[in-house]
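*Asks:* I'll drop the sequence and a predicted model, then ask my questions.
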Amino acid sequence: MRVTGFDCDVLVIGGGIVGLSTAYALTQAAPGTRVTVLEKEDGPARHQTGRNSGVIHSGIYYRPDSLKARYAVRGAAEMVAFCAEQGIPHEVTGKLIVATERTELPRLHALVQRGRENGIPVRELGPAQIAEYEPEVRGLAAIHVGTTGVCDYPAVAARLGELSGAEIRYGTEVVRISRRPETGVAVLTSTGAVLRARALVNCAGLHCDRVARLAGDDPGVRIVPFRGEYYDLARPGLVKGLVYPVPDPAFPFLGVHLTRGVGGGVHVGPNAVPAAAREGYDWRTVRPAELASTLTWPGSWRIAGRHWRYGAGEIHRSLSRRAFTEAVRRLLPAVEESDLHPAPSGVRAQAVLRDGTLVDDFLIREAPRTIHVLNAPSPAATASLPIGREVARRALGVLGVTRV
């Protein structure tokens, strides 16, 4: 493929919320920029964006100097405003983070301090005050985070795509990339079309490392997929808002939590179990090449060696609804096994370094004519508007547009 003329200025791979937010930011910052989005599915937000609990995160969990902290705090306020302006279902509910064991109290107090460092209003609660917010929830202590909410992220993603004015091609997978740093990028798609662009943005989520390698770049990370399994609560009246456990700081996962969504139902979950495919939404889905990609990455084995006890517990709760119910009862004693009805699962695209380190922050890297978004799991949906602006700023720099 030779890069001669240009079909667009910026070609975005991935029609999730980050890719569509980037397209929106590009056309907002530089009107007249020609943007094309390629998405292999037949609609937007079919994977991470559309398969999560729909929470607008406050930013309380993240290091004050991290991209996650800055973008989540800013993004939460922007997401609420965007949903209100566009008429997208949303609600600012607040949430409780509840300690159920004494060993969790120091971590809970650390979250209070972190929240204050990030400029997030938090209120410390005792057992009686917990009951004021959530009568059925039990705990030794909790904090209330007032800026947390819920929204319809697939609707947000679709609206961003519409507002961007970009050409969005669904059912179009990228199969080959040819790059000429002095001229541009050409992409061959599964439909046989060749598209030429001055700059390429990789927002491929679960496949972002693979797309980076197609472009000739070493991402330095491997996406290791973790499935999160959810249940719907048959008695949603047991939960009024959002209830979370105190997270283990050794992991990027927040633990099994209770989320009342915009439709009034309550999601319970997720856990975090290894998936045998990038889009492995159940135990039956196995893609040998993708599984081999995970198993041949040294970091995968180092994770297993360090955290096998944690992983074994997650797998046990995946295979046993009784065990999952017991985990939920730590927060919600009234729940019964019969209250939990299986709901669609999600898969987290977790970037892992060769040494087994789980990449904790958002990871955006640049290459000639190319911007790669290599780690954007939760709270990426919350932070999608500022992330999109940052990626757009870098892409416009490739085009020689220095002011965003």
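*Replies:* Sure thing, it's come through. Numbers count the residues shown, from 1 in each chain.

*Asks:* Going by C-alpha atoms from here, please, whenever you check contacts or count neighbours.
*Replies:* Noted.

*Asks:* Strands along the stretch 101-250 of the chain, start to end?
*Replies:* For the stretch 101-250 of the chain, applying DSSP state E, counting those that start in this stretch gives strands covering 122-125, 141-145, 149-151, 167-170, 174-180, 184-189, 194-202, 221-233, 242-245.

*Asks:* List the buried residues in the third one.
*Replies:* When you say that, I think you mean strand 149-151. Judged by neighbour count using 16 or more other Cα atoms under 10 Å, the buried positions of strand 149-151 are 149-151.

*Asks:* and which of those is nearest to Arg179?
*Replies:* Among these, Cys151 lies closest to Arg179 (Cα to Cα), at 38.5 Å.

*Asks:* most remote residue from the protein's center?
*Replies:* Thr4 (36.2 Å; Cα atoms, centre = their mean).

*Asks:* which ones are touching Tyr24?
*Replies:* When contacts are counted by Cα atoms under 8 Å, 6 or more residues apart in numbering, Tyr24 touches 160-161, 163-166, 388.

*Asks:* now for those residues, which pair is the farthest apart?
*Replies:* Using Cα to Cα, the contacts of Tyr24 reach their maximum pairwise distance at Gly165 and Gly388, which is 15.1 Å.

*Asks:* ok, structure two:
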Amino acid sequence: MHYRSREVEQVRPKIAYDCDVLVIGGGIVGLSTAYAITRAAPGTRVSVLEKEPGPARHQTGRNSGVIHSGIYYRPGSLKARYAVRGAAEMVKFCAEYGIAHAVTGKLIVATDRDELPRLHALVQRGRENGIPVRELGAPQIAEYEPEVRGLAAIHVGTTGICDFVGVARQLAGSSGADIRYGARLVRVDRRPEFGVAVETARGEVVRARVLVNCAGLHCDEVARLTGDDPGMRIVPFRGEYYELARPGLVRGLVYPVPDPAFPFLGVHLTRGIDGGVHIGPNAVPALAREGYGWGTVRPRELAGTLTWPGSWHMAGRHWRYGAGELRRSVSKSAFTSAVRRLLPAVTADDLVPAAAGVRAQAVLRDGTLVDDFLIREGARAVHVLNAPSPAATACLPIGREVARRALAALAAAG
């Protein structure tokens, strides 16, 4: 074995690598990973390929801008650990670089008696995750939100809001990475003994020692192009929002009590950094991975969703929940009724359609909705396969973890 290894070493061709680590995806997780690599290992050459003409054009730039506290997530999970740590780091990062942000706190409000046990469970979960929580009776809700009605609520003081697109731009500018926009990946040639070569739609070839897949809505496709079986498929869910024409009805952030069976938080009210109030999202299946409206249909992507066994298992288990979401999507009156449970003063005329987002939800073959961040490794590759909300909040610790794995793969590659 010793002599064979020397023979291979002698015939191995000299390869001119364009970079040490190649990151696919210029959203907030990919840019945070590039930022973390260059800080942990100065001198490491990092390139980022992003198919759009600028950063943060999809999940990062199409959400409600909330810095999540971590109260919802299972104690010990990556989401819980990274959200709690990430929220504090995000506030510090924004303050350091002058990015618009505010620590507002938020209310989680129970409007039905059957929600009270779930509300109390959230109190316990928050305490286990080290998050300060104040329990409120119905009269105390008005101290925070005079127009909101409920049977009980909890106030979570560490929740905030920020400009995540601004954060992504700062990460890009501070990383020192070579960031190439308009570079859509079409082919990957990975050879474990030599490295990875990526071809873009423009015909450019980028050679790297290690590839990091942070492609968000397309991460499973990139994993398969690399030759790794991701064991899941991204099933896109569109989040539909309205803007409140009377923003004075809401002071801050107001959420319903979520159903723990789903990774969605329900229709909530969010006063953003611009002073406007967004209401949503409604969560419905998207007909394309970037399907921001019912009119956007991509047959190949839709076929991929429909032929994935997990999609049908998921639909069979959760069709009642999905039917309610679809009803609110096609009926503004149904959406208004859902909002009125929290905010009785709102009317249909108060709701102005706003830009939608799409959540990249990983679904396993048996229909399980992956509820934690999912990072897997292959030969000379690290794949981030599930990083929806609260990934923007947690991007700094996620970036460090992905960077750690990428640097370990780089060291192993020699």
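*Replies:* Yep, that arrived. Source: prediction; values computed, not measured.

*Asks:* Dump the strands of the stretch 101-250 of the first structure to JSON lines, plus distance to Gly75 of the first structure.
*Replies:* Below are those laid out as JSON lines (distance: least, Cα to Cα, whole Å):
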{"stretch": "strand 122-125", "distance to Gly75 of the first structure": "18"}
{"stretch": "strand 141-145", "distance to Gly75 of the first structure": "16"}
{"stretch": "strand 149-151", "distance to Gly75 of the first structure": "12"}
{"stretch": "strand 167-170", "distance to Gly75 of the first structure": "24"}
{"stretch": "strand 174-180", "distance to Gly75 of the first structure": "30"}
{"stretch": "strand 184-189", "distance to Gly75 of the first structure": "31"}
{"stretch": "strand 194-202", "distance to Gly75 of the first structure": "21"}
{"stretch": "strand 221-233", "distance to Gly75 of the first structure": "23"}
{"stretch": "strand 242-245", "distance to Gly75 of the first structure": "19"}
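
*Asks:* wait, which of those is closest to Val268 of the first structure?
*Replies:* strand 221-233 (5.0 Å).

*Asks:* Pull the distance from that closest one to the chain's centre.
*Replies:* Centroid displacement of strand 221-233 of the first structure relative to its chain, using Cα atoms, centre = their mean, to the nearest Å, is 10 Å.

*Asks:* average gap between it and the second structure?
*Replies:* Strand 221-233 of the first structure, aligned to the second structure and superposed, deviates on average by 0.3 Å (mean Cα distance after the TM-score superposition for the first structure).

*Asks:* If you count contacts, what does that strand end up packed against?
*Replies:* The contact analysis (3 or more Cα pairs under 8 Å, 6 or more residues apart in numbering; DSSP states H and E) places strand 221-233 of the first structure against helix 208-214, strand 266-269, strand 273-274, helix 288-295, strand 340-353.

*Asks:* picking up where we left off before, which one of Gly165 and Gly388 of the first structure has more residues nearby?
*Replies:* Set Gly165 of the first structure next to Gly388 and count neighbours by other Cα atoms under 10 Å: Gly388 wins out with 21 against 18.

*Asks:* Now do the SS call for the more buried one.
*Replies:* helix (DSSP: H, G, I helix; E, B strand; the rest coil).

*Asks:* Since that was my last question, I'll sign off now.
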